[in-house]
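Student: Below: sequence and its predicted model.
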Amino acid sequence: MGVSRAAVNNPFATHLLALQLSDSVMSKQREVLNNANAVLKVWPETASIIVVAFGPGVEITFADSPLRQQVDSLIAQNVEFDVCMNTIETLKRETGHVPVLNPKAQQVPYGVPRLMELAGKGYVIVRP
């Protein structure tokens, strides 16, 4: 799956966090954003944060997400948002159309293998 954009943007990161988002409930999505913001406040120079969205959690990466402004703000601070394209393909089969994605989200083939890859690179996996 390659090197993450977050790691490229901060090659000296020592605080590695992957946030799992597999829930469409707004309170869970907000909690993921709040967790990312908290880590950035504590370790602004040394954090590498990647949000991995799959299953119902991919909604946070939709272009029309009600949390789009907060997502874009975190992306501007080098937080990476990965969207599971397997989930997007499933949505396409079920609904007949592909949702418009935030163009700043990183497309990954699968969410769970992405989390496993990140764990192997030393990222702490948190599911709020």
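Tutor: It's in. This is a predicted model, so every value here is computed, not measured.
Student: C-alpha from now on. contacts and neighbour counts both.
Tutor: Noted.
Student: I'd assumed residue 104 was in a strand, is it?
Tutor: No - counting by DSSP: H, G, I helix; E, B strand; the rest coil, residue 104 is located in no strand; its state is coil.
Student: Strands along the protein, start to end?
Tutor: With DSSP state E as the criterion, the chain has strands at 15-21, 47-53, 80-84, 106-108, 124-126.
Student: Tabulate the ones you listed (CSV), appending distance to residue 30.
Tutor: As requested, the strands of the chain are exported to CSV (distance: least, Cα to Cα, whole Å):
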stretch, distance to residue 30
strand 15-21, 10
strand 47-53, 12
strand 80-84, 14
strand 106-108, 19
strand 124-126, 14
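Student: In a markdown table: these, plus distance to residue 91 and mean neighbour count.
Tutor: Shown next, in a markdown table, are those (distance: least, Cα to Cα, whole Å; neighbours: other Cα atoms under 10 Å):
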| stretch | distance to residue 91 | mean neighbour count |
| --- | --- | --- |
| strand 15-21 | 17 | 22 |
| strand 47-53 | 14 | 28 |
| strand 80-84 | 11 | 27 |
| strand 106-108 | 15 | 19 |
| strand 124-126 | 25 | 16 |
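Student: Below is an additional structure, to be compared with the one above:
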Amino acid sequence: MMDFSGYRRSILLVFGVAAIAAMLTPLAKAQPAPLPEKPFAEHRIALQLSDDDPKKQSLVISVAYNLLKAYDPDKVAIEVVAFGPGIDLLRTENANRKLVESLVAQGVRFDVCLNTLDTIERNTGKRPDIIGAATPVQVGVGQILSLTENGYTLVRP
């Protein structure tokens, strides 16, 4: 009779090494957020917000509202991607908070860049308070790239 105990140990060792390698793979790889579920959307717009200028924030909000008025809300997917100074729109103390939350209630998605939040926290010692309606994405620009690769038109008001 053959002794397979050495063979079994080798197999277990290989699986064990593979499992450890999988666990050690960096978890912070930039993974875009899943795309919103609007399967019947005929128009897909990604709005980039990367400045803290209140006029640009108002413009992004205005563009989103105008798109909702111009198209059936079920036929248009709108995603605002905020990164860098643009995350200010999504801070809890922002004057436009109610407008943002109203847009979210109408199906507009607002993404906030986690890399930006991490950088602010590292530099100031405090993580900014962001509205709960914001969808965290690891890399704002990576999210824009993913959206454009999936049929979204990028607009930077």
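Tutor: Thanks, I have it. Quick caveat, the model's predicted, so the values are computed rather than measured.
Student: Give me the TM-score for these two chains.
Tutor: Scored against TM-score structural alignment, normalised by the length of structure 1, the superposed chains reach a TM-score of 0.94; 125 aligned residues with a Cα RMSD of 0.9 Å.
Student: ok so, going back, of all the strands of structure 1, which one is nearest residue 99 of structure 1?
Tutor: Nearest to residue 99 of structure 1, of all these, is strand 80-84, at 11.8 Å by Cα to Cα.
Student: quick one: that closest one aligns where in structure 2?
Tutor: Mapping strand 80-84 of structure 1 onto structure 2 (TM-score structural alignment) gives residues 109-113.
Student: same deal with stretch 103-121 of structure 1?
Tutor: On structure 2, the counterpart of stretch 103-121 of structure 1 by TM-score structural alignment is residues 132-150.
Student: before we move on, what about stretch 51-69 of structure 1?
Tutor: The aligned range for stretch 51-69 of structure 1 in structure 2 is 80-98, by TM-score structural alignment.
Student: from the chain's centre, how far out does the match of stretch 103-121 of structure 1 sit?
Tutor: How far stretch 132-150 of structure 2 lies from its chain's middle: 3 Å, per Cα atoms, centre = their mean, to the nearest Å.
Student: Equivalent analysis for stretch 41-54 of structure 1, please.
Tutor: Stretch 41-54 of structure 1 has its C-alpha centroid displaced from the chain centroid by 9 Å (Cα atoms, centre = their mean).
Student: wait, doesn't residue 79 of structure 2 sit right on residue 47?
Tutor: Yes - using Cα atoms under 8 Å, residue 79 of structure 2 is in contact with residue 47, at 6.1 Å.
Student: still on that earlier bit, endpoints of the match of stretch 103-121 of structure 1, how far apart?
Tutor: Start to finish, the residues bounding stretch 132-150 of structure 2 are 26 Å apart (Cα to Cα, to the nearest Å).
Student: Would you mark the buried spots in it?
Tutor: Residues 133-144, 146-147 are the ones in stretch 132-150 of structure 2 that count as buried (16 or more other Cα atoms under 10 Å).
Student: For residue 119 of structure 2, the count of nearby residues, please.
Tutor: Using other Cα atoms under 10 Å, residue 119 of structure 2 has 14 other residues around it.
Student: Now do the contacts for the residue positioned nearest the centre of structure 2.
Tutor: By Cα atoms, centre = their mean, structure 2 has its centre lying nearest to residue 137, at 2.9 Å. By Cα atoms under 8 Å, 6 or more residues apart in numbering, the residues touching residue 137 of structure 2 are 31, 32, 33, 111, 112, 113, 114, 143.
Student: now with 6 Å?
Tutor: Counting by Cα atoms under 6 Å, 6 or more residues apart in numbering, residue 137 of structure 2 touches 33, 112, 113, 114.
Student: Find me the equivalent region of the lengthiest helix in structure 1 in structure 2.
Tutor: Assignment by DSSP state H gives helix 26-42 as the longest helix of structure 1. Under the alignment (TM-score structural alignment), helix 26-42 of structure 1 falls on residues 54-70 in structure 2.
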